[in-house]
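J.: Sequence first, predicted model second:
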Amino acid sequence: MTNTLELDALWDEFHSVVNMTSQELSAWLQIQDAGEDTEPLPDQAGPVIGRHVLSILQKRRTDLTDEDVRVMYEVVDTVESERQEQGATGAADDTRRRHRLMNLGHDPLKAG
């Protein structure tokens, strides 16, 4: 696992880019997966990475696994990359992009 200073920085950065609460993310993942006639079980809704982000949001820093740390790096890198791309294209309200980021716990239209 990473050292304490690196983990502290990652923890802060992850919680900075993940601007949806665990309740908001959980609701979003369920809405995304709901079909016309069916609805997934709450713990099975949404993409795997979205469920993993939700699980991380519900943990204490001391309870993180190596896989949690890997996912946190992936989320931070993806959101930062999308932000740079958004800045270049100016497409803040692109629905597909927004939904893709919301699956990671980041709503680009949310203040903060």
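T.: Sure thing, it's come through. Note that the structure is predicted; figures quoted are calculated from it, not measured.
J.: C-alpha from now on. contacts and neighbour counts both.
T.: Will do.
J.: Where is the longest helix in this protein?
T.: Assignment by DSSP state H gives helix 66-89 as the longest helix of the chain.
J.: Take this one as well and set it beside the first:
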Amino acid sequence: MSDDDQQTRADFADAVNMTASELRKWLDTDESKRVGQKSGGSTESTGHESGRHIVRILEKKQADYTDADYAHMRKVVGYVARHAKQRPKGDVHDTAWRYSLMNWGNDPEKH
């Protein structure tokens, strides 16, 4: 295991504050499915697809992480960091901004 992998796991743990079961339940909601960008004619948004990958990562043992898992963890860390800086003013509870972050495993209302 490299130091980079260790740092990636630590950063991912900081960025993703939802459990696998919380995220799986969220991904089943209409709100989750409505937000985010869809590409190439796909009916699923990039964030929703990401959320499904995050659930798989959270349910794995660290020893079973693949290079693709580490690459996705880095993508998640970057997305959460960028998107969190765009927080709108006021109550964010029922906003596309929060829902989008939640698709990526981060609930900004959870501490």
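T.: Yep, it's here. Just so it is clear, the structure is predicted and the values come from calculations on it, not from any experiment.
J.: Show residues contacting the longest helix of structure 1.
T.: 1, 7, 10-11, 13-14, 17, 49, 52-53, 56, 92, 101, 104, 106 (Cα atoms under 8 Å, 6 or more residues apart in numbering).
J.: List of residues touching the next helix or strand along the chain from it?
T.: Using DSSP states H and E, the helix or strand that follows helix 66-89 of structure 1 in sequence is helix 95-102. Surrounding helix 95-102 of structure 1, the residues in contact under the criterion Cα under 8 Å, 6+ apart are 20, 25, 28, 79, 92, 107-109.
J.: go again using 10 Å as the cut-off
T.: The contact list for helix 95-102 of structure 1 (Cα atoms under 10 Å, 6 or more residues apart in numbering) reads 17-20, 24-25, 28-29, 32, 50, 75, 78-79, 82-83, 86, 91-92, 103, 105-109.
J.: Of the contacts of helix 66-89 of structure 1, just the buried ones, PyMOL syntax please.
T.: To isolate the buried members of the contacts of helix 66-89 of structure 1 in PyMOL, using 16 or more other Cα atoms under 10 Å:
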select buried, resi 7+10+11+14+17+49+52+53+56+101+104+106
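J.: one step back: mark which of the contacts of helix 95-102 of structure 1 are buried, thanks.
T.: Among these, those buried by neighbour count (16+ other Cα under 10 Å) are 17-20, 25, 28-29, 32, 50, 75, 79, 82-83, 86, 103, 105-108.
J.: The residue nearest the centre of structure 2: what's it in contact with?
T.: Taking Cα atoms, centre = their mean, the centroid of structure 2 lies closest to Trp104, which sits 1.7 Å from it. Counting by Cα under 10 Å, 6+ apart, Trp104 of structure 2 touches 15-18, 23, 27, 46-55, 75-77, 79-80, 98.
J.: Tell me the counterpart of it in structure 1.
T.: Mapped onto structure 1 by TM-score structural alignment, Trp104 of structure 2 lines up with Leu104.
J.: Roughly how far does its match sit from Thr78 of structure 1?
T.: Counting by Cα to Cα, to the nearest Å, the gap from Leu104 of structure 1 to Thr78 of structure 1 is 9 Å.
J.: ok so, going back, does the match of Trp104 of structure 2 sit in a helix, a strand or a coil?
T.: Here Leu104 of structure 1 is coil, with the state taken from DSSP: H, G, I helix; E, B strand; the rest coil.
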